[in-house]
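1. this one's structure only:
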């Protein structure tokens, strides 16, 4: 038995709006259920699969009960510029949660925003040590 191509699915209010938002971070669309009014769009970034799906059709088609509020998943995105990524996310419709700050004794800089559907996104940057000189 083999498994491949894992994907996290986020339940969203508008698949196309969510896909536009995640494309800001470099996600590229790989599938959509239909050209007009898609009920699911799939995207990838660096081998990570992200599905953006409407909760109603998912419930009707698959008999699941999507949770559509609260922090039900967190996407972590590594970046080389956490302040820049944080500013872009806020400018493009993310809600502020926690601004850039040091973490793990200053080894990382971390910020949290919420995407337009309320899913938390953790933006993380490794802090390089200054060269000894």
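-> Yep, that arrived. Keep in mind the model is a prediction, meaning the values are calculated, not measured.
2. contacts and neighbour counts: CA atoms only from here.
-> OK.
3. any idea which residue sits dead centre in the protein?
-> In the chain, the residue lying closest to the centroid (Cα atoms, centre = their mean) is residue 75, at 4.6 Å.
4. can you pull the contacts of it?
-> 119-122 (Cα atoms under 8 Å, 6 or more residues apart in numbering).
5. what's the spacing between it and residue 112?
-> Spatial separation of residue 75 from residue 112 under the definition Cα to Cα, to the nearest Å is 10 Å.
6. What of residue 125?
-> Taken as Cα to Cα, the spacing of residue 125 relative to residue 112 amounts to 12 Å.
7. And these two? Which one has more around it.
-> The residue with more neighbours, out of residue 125 and residue 112 and counting by other Cα atoms under 10 Å, is residue 112; that gives 24 against 21.
8. Quantify the burial of residue 101 by counting its neighbouring residues.
-> Under the neighbour criterion other Cα under 10 Å, residue 101 is assigned a count of 14.
9. what residues are shared contacts of residue 75 and residue 112?
-> When contacts are counted by Cα under 8 Å, 6+ apart, residue 75 and residue 112 are jointly contacted by 120-122.
10. hold the first one in mind and look at this next one:
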């Protein structure tokens, strides 16, 4: 038995809006169904798979009970400029949660929320 191409799925209200937000960080679309008004879009960045799916079809076709409120998951993205990444996220429809700030040994961190309320952590290593 072989497994490959793991993916985390975030349940969203609008797959295309969510995909546009994550595309600003360099995620590339690899799949969508159907072509117009999709109920699922898959994206990839550096080997990390991210699925963006409507909760209705997951419940109707697969018997899942998608949780669509609260902090269901947190996406962490490493960057070389946390201030710029935070500004780009907000310009793309995200909302600021925690302004860029020093954290632990040599890190700079900010949090934004994507258009569906999922927390996104932006992390930068500071020069020693």
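-> Ah, there it is. Worth saying up front: this structure is predicted, and the values here are computed from it rather than measured.
11. returning to that earlier point: got JSON lines for the contacts of residue 75 of structure 1, with secondary structure and distance to residue 100 of structure 1 too?
-> Shown next, in JSON lines, are those (DSSP: H, G, I helix; E, B strand; the rest coil; distance: Cα to Cα, whole Å):
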{"residue": "119", "secondary structure": "coil", "distance to residue 100 of structure 1": "18"}
{"residue": "120", "secondary structure": "strand", "distance to residue 100 of structure 1": "14"}
{"residue": "121", "secondary structure": "strand", "distance to residue 100 of structure 1": "12"}
{"residue": "122", "secondary structure": "strand", "distance to residue 100 of structure 1": "10"}
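12. Just the closest of those residues to residue 82 of structure 1, please.
-> Minimum distance to residue 82 of structure 1 across the contacts of residue 75 of structure 1 is 9.7 Å, recorded for residue 122 (Cα to Cα).
13. burial count for the closest one?
-> Going by other Cα under 10 Å, the residues that sit close to residue 122 of structure 1 add up to 19.
14. what's it in contact with, if anything?
-> Counting by Cα under 8 Å, 6+ apart, residue 122 of structure 1 touches 74-77, 110-113.
15. which of the residues you listed lies closest to residue 51 of structure 1?
-> When the contacts of residue 122 of structure 1 are compared for distance to residue 51 of structure 1 (Cα to Cα), residue 75 comes out closest, at 11.9 Å.
16. So the closest one versus residue 7 of structure 1, what's the distance?
-> With the distance defined as Cα to Cα, residue 75 of structure 1 ends up 12 Å from residue 7 of structure 1.
17. and if you look at residue 103 of structure 1?
-> Counting by Cα to Cα, the gap from residue 103 of structure 1 to residue 7 of structure 1 is 28 Å.
18. so what corresponds to residue 110 of structure 2 in structure 1?
-> Alignment of residue 110 of structure 2 against structure 1 is given by TM-score structural alignment, with residue 111 as its counterpart.
19. Its match belongs to a helix?
-> No - note on residue 111 of structure 1: no helix contains this position according to DSSP: H, G, I helix; E, B strand; the rest coil, which reports strand.
20. Count the residues that sit near the nearest residue to it once chain neighbours are set aside.
-> In space, residue 111 of structure 1 comes closest to residue 100 once its chain neighbours are excluded; the distance is 4.3 Å by Cα to Cα, 6 or more residues apart in numbering. By the criterion of other Cα under 10 Å, residue 100 of structure 1 has 20 neighbours.
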